[in-house]
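In: got a predicted structure here, sequence first:
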Amino acid sequence: MQLKQMVLGMVAVAGLWSVAAAAQTAVVTFDEGWEGWNPPWPASATTIEAEGGHPGAHAHTAAVESFGLDYYVDDIVGPGDSPFLGDHTQHASLTFGVDVQVQSIRTAGQPAERPLIVHFRNFTLNASVFYRLTTMADGQPWTAYSVSFDPRATQLPAGWGGTGADDPVTGGPVLPAGVTFADVLAGVNEVTLSAQEPYQSYDATDFDLRIDNIRLTVGEAPPAQPPRYEIVDLGTFGGELANAHAINESGAVSGVAMNKDSIELAFLWQDGQMRYLGTLNPAFEYDFGVARGISDNGYLAGYSMAPFPNGPGTVAHAFFWSEDTGMVDLDPGSEFASWAWDVNSAGQVVGEGMGAFIWTQKDGMVSIGPGAAEAINEKGEVAGWGTTPGGTGGWVYDSANGQMRYLDTLGRLSEIRDINIHGKVVGYSITDDWRARTVLWNVDGSIVDLGVIPVPDYGPGVANAINDHDWVVGRDDYLGWSETPNRGWLWIAGKKYDLKALIADPVVQASWAELAHPLGINNRGEIVGIGIHDGIFGRAFLMRPIALPDVVFADGFEQD
């Protein structure tokens, strides 16, 4: 096992940002065997292989007729001094993560889905807390999954469950009376990665999957003050304009950029290179398209022009893109327009067409209801807006159980833009007197007014994106006429900061007239969007914190 200063350059780990103290990460790389962890039963079904991991050595499980998998470390058969065990409440934050590749999961010869659950168990209290990292299914490529949380929290954080007692109403698992989340984390005797929900039974299942880089990051809480930033113009395909729409945990960016013929093309920016994703229109090599959402494992979603089915011309169709499939039309042959706005690592795509939809390769396009599905998190929770019982407002749809949670407005209506792993949602809401407010909706339904950027003559615009640390980016609007009517901001711990003012180099800062539309932010605090650079109204930008220690980004660029 390796103990090192954070950061892991190419791994999608939440919670990498730490200024007050360097975060420490324990990583099981399998280079030296199990390194304190144990394989699921039967042990013979899992082998350590030297190549093919993420990267290098990894654990390969090929279990036949198994009822569940449990990879674990404990203080009974494992090392008592394992950094995964003990009192975690001495830390302000924890991030648990693992990389997984699923080749197949089958029940009775048919494809099946199984959860990936992390458990922290306290034998003294006979209790545990658990979190669903993802849903595993056939053919999932190497993907890094993680969850960040406060081990000192007394209440269960969003998405977490507990065991040790039975709910008197539902019969489901709950923490024992008087036992808190922090109580369990204060004395962890075992950590388990499981393919089985507590109290759930499954048919005998054949698993063929690989795991690598089991890791635990401990450190201080994310800072309440913003970092200083550098900024990169992502360029174009030879034209003038470009927009950056989203960024994943590896620093890959989705967007649209012009070529020399002023055709707007969907792109993936990665490793310092801009890549054209193709088109749904077979009549042209290059045609209009926009890449909007990008998942942590590199899936993309957006829209492209497709042939109109009943005559000449084209119509916009939503697409899904991966390295294996290329660009896939989500509604082939339809005469109706559709747009995909986001995608997660399970390949769930959300967007709008004849109402809000969710799409998977298995089920195709399924209607959620009227309006638009704007965003989806790694748990499959969809945030959108449209007609609700109270008028026009926001909602959160849980794709796992089909339940809908409606979000209150500030009086008249709301629109939604993004959702984080904790189920917190951002966007804007209109008050009874028709004033817009940028807002954050908590899971309990309470609304946080994000305020106004501290710049004279500006009023609230829209909150566009939120990361898992509750950092929010958006824009506010000038109250009058201006050549630069929008100004971007970063909101942290109750305060908005002028985004342009966070650029450290004054010469570079002056070259950007405005960072008008920040549209995405990841857990490292990297921000993408649209700005005005060197007099050009519409350039794709990427902002990177410069205070992160020992960071190597995906394109090989190192901090000074």
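Out: That came through fine. Residues are numbered from 1 along each chain as shown.

In: alpha carbons only for contacts and neighbour counts from here, please
Out: OK.

In: where along this structure do the helices fall?
Out: Here the chain has its helices, by DSSP state H, at 181-185, 506-511.

In: elements contacting the shortest one?
Out: Right, the one you point to is helix 181-185. strand 114-122, strand 127-136 (3 or more CA pairs under 8 Å, 6 or more residues apart in numbering; DSSP states H and E).

In: same for the shortest one, what does it pack against?
Out: So the one you mean is strand 114-122. By 3+ CA pairs under 8 Å, 6+ apart, strand 114-122 packs against strand 127-136, helix 181-185, strand 190-194.

In: nearest to Gly538 among these would be which one?
Out: Nearest of the helices and strands packed on strand 114-122 to Gly538, taken as CA to CA: strand 127-136 at 36.4 Å.

In: with respect to burial, which of the helices of the chain scores highest?
Out: Comparing the helices of the chain by mean neighbour count (mean count of other CA atoms under 10 Å), helix 181-185 ranks first with a mean of 23.

In: want to throw the helices and strands packed on helix 181-185 into TSV with distance to Leu450 and mean neighbour count?
Out: Below are the helices and strands packed on helix 181-185 laid out as TSV (distance: least, CA to CA, whole Å; neighbours: other CA atoms under 10 Å):
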stretch	distance to Leu450	mean neighbour count
strand 114-122	33	22
strand 127-136	29	22
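
In: put this beside the first:
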Amino acid sequence: MHLHRRLGAVLTATVAATAALTGTAQAATTMTDLGTIPGASWSIARAVNNSGVAVGRSSGNGWSRATRWAARATITDLGVLPGGRYSNATGINSTGVIAGDSEVSDGTNRAVRFNLDGTITDLGLVPGHSDSWGLGIDDSGTVVGEGWDRSTGNRRAVKWDAAGVLTEFPLPAGTTSSLMGGVAPNGIAAGSVYAGQLERAVRWNLDGTVTVLASLPGGGDTRANAVNRYGQVAGYAFTIDGGQHAVRWTRDGRIVDLGAANPYGSIARGINENGITVGSAQDSTGQSVPTRWDSNGASLGLGLPATAYTGTAWAINRSGVIVGNSGQYEPNRALRWIVG
């Protein structure tokens, strides 16, 4: 494993605004532009822990850096492995240890752990795969992610424990590859598996078993993007007529259609331990609006800066702090929303 010192802490300003609301629920929402590291022109926030510390990346002209936004607005460039131009932070646990990935000198990618002392641990490759990605971290310090092979396109969901020991998540019978969605603080993980061209959302349980999650009636592919400590899962499922709907799976595996009232499409990307789900939903113009669904399924549009017309929410913590970004074709900005 290779260790590399981070770049320094930078930038402390934030900008607060009141979000315009859409959707079926209404509540006062405060939106904050989290900013970027110096020299970057855009940013995305991908995860937030229960202390309110967010992580993601800031990008400039031909480079990006994994970024941490402290609850009091201090922004830190987390650095990159030697020879790389790109790094990304995708998860943070309760102690502040961060998971993500970094490019290395040959242009391939490595799953990494960003440590509390400012070093970066290269978690290495998955056997038979050319690249690896870190996509979340639990409170034991176990990083979940994937191996990816450039020559075949094959992907495999894996985890690296705090000592760096690699384990592959089990595949259900008849499936050949797997994708990682996310991990709960206690180690329950969720993602999806492939049987031929058919994709199915799964939950990897603490006892080592894997649960294949339900589809919508008559529907097709499903994907899990996040899971909480109680085994509730967030993601999306396709309907019988090909629509994409945000969904939540209950602890006992039932599927709840969060997008039933929206004919334009939606996706869930994060869920907290109260069952509140976040993601995005398309409006009548086809643009994606950052969206929150409460535990009863009522939706709330979180709002966007006046200069943006699209965006998504990626994660929500226990107290309801939400992070994500504006932008798709316009420059992205990392955002934080607080509802109520």
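Out: Alright, I've got the coordinates. These numbers come from a predicted model, not from an experiment.

In: redo the helices and strands packed on helix 181-185 of the first structure as TSV? Include distance to Lys496 of the first structure.
Out: Output for those, formatted as TSV (distance: least, CA to CA, whole Å):
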stretch	distance to Lys496 of the first structure
strand 114-122	35
strand 127-136	31
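
In: who touches the equivalent of Ala45 of the second structure over in the first structure in this structure?
Out: Here Ala45 of the second structure is matched to Ala244 in the first structure, going by TM-score structural alignment. Ala244 of the first structure is in contact with 253-256, 519, 528-530, 540-542, counting by CA atoms under 8 Å, 6 or more residues apart in numbering.

In: in strands, which of the residues you listed fall?
Out: 253-256, 519, 528-530, 540-542 (DSSP state E).

In: right, and the pair among those residues with maximum separation?
Out: Taking CA to CA as the measure, those span a maximum distance of 13.8 Å, between Val256 and Leu542.

In: among these two, which residue is more densely surrounded?
Out: Neighbours around Val256 of the first structure and Leu542, counted as other CA atoms under 10 Å, are more numerous at Val256. The numbers are 29 against 24.

In: contact partners for that one?
Out: 242-244, 264-267, 289-291.

In: in TSV: those, plus distance to Ala165 of the first structure.
Out: Formatted as TSV, those follow (distance: CA to CA, whole Å):
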residue	distance to Ala165 of the first structure
Ala242	55
Asn243	51
Ala244	48
Glu264	57
Leu265	55
Ala266	51
Phe267	50
Gly289	52
Val290	50
Ala291	47
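
In: which of those fall within strands?
Out: Filtering these for strands - DSSP E - leaves 242-244, 264-267, 289-291.

In: distance check, the residue nearest to Gln287 of the second structure when sequence neighbours are not counted against Ile267 of the second structure.
Out: Spatial nearest neighbour of Gln287 of the second structure, chain neighbours left out: Thr310 (5.5 Å); criterion: CA to CA, 6 or more residues apart in numbering. The gap separating Thr310 of the second structure from Ile267 of the second structure is 14 Å, by CA to CA, to the nearest Å.

In: and Val143 of the second structure, by the same measure?
Out: 24 Å.

In: who has more neighbours out of the two?
Out: When Val143 of the second structure and Ile267 are compared on other CA under 10 Å, the one with more neighbours turns out to be Val143, at 33 against 28.

In: give the equivalent position in the first structure for the more buried one.
Out: Using TM-score structural alignment, the equivalent of Val143 of the second structure in the first structure is Val349.

In: the nearest residue to its match once chain neighbours are set aside: neighbour count?
Out: Leaving aside its sequence neighbours, Val349 of the first structure sits nearest to Val343 (CA to CA, 6+ apart; 4.4 Å). Neighbours of Val343 of the first structure under the rule other CA under 10 Å: 33.

In: rewinding a little: make CSV from the contacts of Ala244 of the first structure and add distance to Arg106 of the first structure to it.
Out: Formatted as CSV, the contacts of Ala244 of the first structure follow (distance: CA to CA, whole Å):
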residue, distance to Arg106 of the first structure
Val253, 34
Ser254, 33
Gly255, 36
Val256, 39
Leu519, 39
Val528, 40
Gly529, 42
Ile530, 45
Ala540, 43
Phe541, 44
Leu542, 42
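
In: please produce a PyMOL select command covering the buried subset of those residues.
Out: Selection of the buried residues among these in PyMOL, burial being defined by 16 or more other CA atoms under 10 Å:
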select buried, resi 253+254+255+256+519+528+529+530+540+541+542
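
In: could you pull out the strands for the stretch 1-150 of the second structure?
Out: Using DSSP state E, counting those that start in this stretch, the strands of the stretch 1-150 of the second structure run over 9-10, 15-18, 29-33, 42-48, 54-59, 64-69, 75-77, 87-92, 98-103, 109-114, 120-122, 131-137, 143-148.

In: distance to His245 of the second structure for the ones you listed - can I get that in JSON lines?
Out: Below are the strands of the stretch 1-150 of the second structure laid out as JSON lines (distance: least, CA to CA, whole Å):
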{"stretch": "strand 9-10", "distance to His245 of the second structure": "39"}
{"stretch": "strand 15-18", "distance to His245 of the second structure": "28"}
{"stretch": "strand 29-33", "distance to His245 of the second structure": "24"}
{"stretch": "strand 42-48", "distance to His245 of the second structure": "21"}
{"stretch": "strand 54-59", "distance to His245 of the second structure": "25"}
{"stretch": "strand 64-69", "distance to His245 of the second structure": "30"}
{"stretch": "strand 75-77", "distance to His245 of the second structure": "35"}
{"stretch": "strand 87-92", "distance to His245 of the second structure": "24"}
{"stretch": "strand 98-103", "distance to His245 of the second structure": "28"}
{"stretch": "strand 109-114", "distance to His245 of the second structure": "30"}
{"stretch": "strand 120-122", "distance to His245 of the second structure": "36"}
{"stretch": "strand 131-137", "distance to His245 of the second structure": "23"}
{"stretch": "strand 143-148", "distance to His245 of the second structure": "25"}
